[in-house]
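Participant: Sequence unavailable; structure follows:
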């Protein structure tokens, strides 16, 4: 029996417990074939058929539109547990759930377009992803110009180009595409359905997250109606998927936390079931194993506290929702890096057995490395925080050095507006580093 803690403080009430049980049931089912898909690198269509049948694709759609209306906090509960069955499947589904979560939270599209998208998910089981990354330009949310082009005609827009790292590419029915609108001279969000002119280029062959199906997709003169253009991206203004401090991106951190928890569960069972001749007891009782296990528990607890604590803060305080960019990025950094360390510690307890493909630990080790390459990457987080600290310090110093006017009272620093808060990250996020982004 896998280890499970007696009480999980992240489950606040019975509805959280029911959601966790639902996710664990799904994880147990997809976990039966996770190793097979990891070894073959194939896309787990059967997993997504199960998720479709069990209602998982509509979790973050509002209840009024036929979904379950999960909150950010609840999304993290679900993703952490689903990832214990198959991290690749959880991450692929996560982009879909994340996209619908953002749109449900702060809709910038025309309402009828969003409702049509939701109907497709609820009634047909459509799978959705946001296609933002290009081979040469990287993640376009960093401010680059899209090489994918939308040419306006009398019939609609003709879209041509290629997107990279498109998770669940073989199964996508609707694609939210960032393309350069030639006439407007701006990047815009387009909703593009799968058509014969949409081609999956099967080039995903990675060390970890092998069954996400994150292939390239080519758009060969795809014609979409004029209303497929949903939002123009304005400089220093939030897009549909940078709004709300990008908090729904925390689902990525929850996936890697799930991998770490699965590694902890495995190593407890493994080390307790094998005897150490020198100790005369289970390997789990060895001092070095106890030391590593204690570190694992510390890192897991710290990660859960930070991840779920931030989600609850975000949900409880509307005035903060657009002002927590740095906290969201810091949490992603800490949770994913802690997850890597947790799996390394579990490998240290397992010894040479940890490298065996007969056990899932080597898959956990490969999969967890990918968290360092999902956005925002470590270098970008560290650089952004450093620039912000430098800017804030110099601003305070300039204010302190200003000579006070005779008889003037101390002035209060100006309050940052929502628009300014939303643009903080975009102003500091243009660091040109190579990135592999799984979208």
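Facilitator: Perfect, thanks for sending it. Please read these numbers as outputs of a predicted model, since none were measured by experiment.

Participant: Please count neighbours and contacts with C-alpha atoms only from this point.
Facilitator: Will do.

Participant: give me the number of residues near residue 375?
Facilitator: Residue 375 has 21 neighbouring residues, counting by other CA atoms under 10 Å.

Participant: That one should be in a strand, yeah?
Facilitator: No: counting by DSSP: H, G, I helix; E, B strand; the rest coil, residue 375 falls outside a strand, being coil.

Participant: Would you mind measuring from it to residue 313?
Facilitator: In this view, residue 375 and residue 313 are 22 Å apart by CA to CA, to the nearest Å.

Participant: Just give the closest residue to residue 218, not the sequence neighbours.
Facilitator: Leaving aside its chain neighbours, residue 218 sits nearest to residue 162 (4.3 Å; criterion: CA to CA, 6 or more residues apart in numbering).

Participant: With residue 135 instead?
Facilitator: Closest residue in space to residue 135, ignoring its immediate chain neighbours: residue 164 at 5.9 Å, by CA to CA, 6+ apart.

Participant: Below is structure B, check it against A:
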């Protein structure tokens, strides 16, 4: 049985829960070694998960954004690094399916490859530009060469790089002011991965550097011109807060299990009955409820909205990411306060959860950009 055989959302969620339990067993070793979760990604490919956001006309299930974030959240309860990694692939396919910015022929071929197990992610960040969401012009450049494009440059934070089959690379077009997105197969000559990922958070994402040295691709692989002035809202990026919400839920579960079993001889029974512990559990539950209702309602709003309505959702999408991610950090902190000093042991998952949720502050959109966007939105609506 795989995800394509299951038509009920609840059954898919249950199926993912079983996979997530496997990911949880492997998570500690992956984190300690700083290795890549090859087995987890293979399990997701074998289960048919990686093609669920492919359009039905190309053999996928065309699942909704709401269903995607719920499944992503479940993955993250097992392993945040696996969730964030595969979330980029799933979300990019969802975004391309919804907005159709590419020529249909090349997108159809990509979907057929995904059905066969291929994985894709964007490579946008560079050392000189920082986050691509801040609008810096890439140093990576593309130069026309007959019916081909010659691309040179370096990209950082290329998540899931050990197993990617395709990279969407943004590059400045030489001798013009334009920026383009180029689809580069991993097998292309001149494509190299430099293993530089040494973060203390989400150590298993394999977010190494991508080196492009005289990479030659055909003209049809120039898939899209980047237009910052007409930038559209991106519902698919809700896979990011979904990941951190899942990690927060894992932290809550661990803290409660610990409290139910920890019985110091200074009290009768276990610490689960202590008022101060129940206070923290209640605070955790409140933050989780707020996060769930915010994130899920925004995803559902996206799913039922028209294209024009979606393009107005930028502020609320950013607010959902900011709220959920910061709440996840608070939730893990509260869980660690319940467990106490033991939460700082390398053998304890809470210290990993804490490091992992902090990474959410550096995923797009950044908090400061969201606050500025909300301010502009508020001022505009008051005029």
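Facilitator: Right, received. Where do you want to start? The model shown is predicted, which means the values in this text are computed figures rather than measured ones.

Participant: still on that earlier bit, ok, the counterpart of the residue nearest to residue 135 of the first structure in the second structure - contacts?
Facilitator: Using TM-score structural alignment, the partner of residue 164 of the first structure in the second structure is residue 156. Neighbouring residues of residue 156 of the second structure by CA atoms under 8 Å, 6 or more residues apart in numbering: 123, 124, 125, 126, 127, 207, 208, 209, 210.

Participant: before we move on, the earlier item: what helix or strand does the residue nearest to residue 135 of the first structure sit in?
Facilitator: Assigned by DSSP states H and E, residue 164 of the first structure falls within strand 157-166.

Participant: Superpose on the second structure and give me the mean offset of stretch 304-316 of the first structure.
Facilitator: Taken over the aligned residues, the distance from stretch 304-316 of the first structure to the second structure averages 0.9 Å (mean CA distance after the TM-score superposition for the first structure).

Participant: Give the aligned range of that stretch in the second structure.
Facilitator: Counting by TM-score structural alignment, stretch 304-316 of the first structure falls onto residues 292-304 of the second structure.

Participant: Distance from the chain centre to the matching stretch, please.
Facilitator: Its chain's C-alpha centre and that of stretch 292-304 of the second structure lie 17 Å apart, by CA atoms, centre = their mean, to the nearest Å.

Participant: Please point out which parts of it sit buried.
Facilitator: 292, 294, 295, 296, 298, 299, 301, 302 (16 or more other CA atoms under 10 Å).

Participant: Then stretch 228-238 of the second structure?
Facilitator: Across stretch 228-238 of the second structure, burial judged by 16+ other CA under 10 Å covers 232, 233, 234, 235, 236, 237, 238.

Participant: Distance to residue 308 of the second structure and secondary structure for those - can I get that in a markdown table?
Facilitator: Below are those laid out as a markdown table (distance: CA to CA, whole Å; DSSP: H, G, I helix; E, B strand; the rest coil):
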| residue | distance to residue 308 of the second structure | secondary structure |
| --- | --- | --- |
| 232 | 10 | coil |
| 233 | 10 | coil |
| 234 | 13 | coil |
| 235 | 13 | helix |
| 236 | 16 | helix |
| 237 | 18 | helix |
| 238 | 19 | helix |
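
Participant: Quick one: map residue 71 of the second structure onto the first structure.
Facilitator: Checking TM-score structural alignment: residue 71 of the second structure goes with residue 78.

Participant: and the closest residue to its match other than its chain neighbours, what does it touch?
Facilitator: Nearest residue to residue 78 of the first structure, sequence neighbours excluded (CA to CA, 6+ apart): residue 23, at 5.5 Å. Residues near residue 23 of the first structure by CA under 8 Å, 6+ apart: 78, 79, 81, 82.

Participant: what's the neighbour count on the first one?
Facilitator: The tally of other residues near residue 78 of the first structure (other CA under 10 Å) stands at 28.

Participant: Hmm, residue 17 and it touching each other?
Facilitator: No: Residue 78 of the first structure is beyond contact range of residue 17, at 10.3 Å (criterion: CA atoms under 8 Å).

Participant: equivalent range in the second structure for stretch 247-259 of the first structure?
Facilitator: Per TM-score structural alignment, the counterpart of stretch 247-259 of the first structure in the second structure is residues 235-247.

Participant: sorry, back to before: need the contact list for the match of residue 71 of the second structure.
Facilitator: So residue 78 of the first structure contacts 19, 20, 23 (CA under 8 Å, 6+ apart).

Participant: ok, so of these, who is nearest residue 366 of the first structure?
Facilitator: Among these, residue 23 lies closest to residue 366 of the first structure (CA to CA), at 22.8 Å.

Participant: To which residue of the second structure is that closest one aligned?
Facilitator: Residue pairing (TM-score structural alignment): residue 23 of the first structure is matched to residue 16 of the second structure.

Participant: so where do the helices sit in the stretch 101-250 of the first structure?
Facilitator: Per DSSP state H, counting those that start in this stretch, the stretch 101-250 of the first structure carries helices over the ranges 111-119, 250-272.

Participant: Superpose on the second structure and give me the mean offset of the shortest one.
Facilitator: Here helix 111-119 of the first structure, set against the second structure after superposition, deviates by a mean of 0.6 Å using mean CA distance after the TM-score superposition for the first structure.
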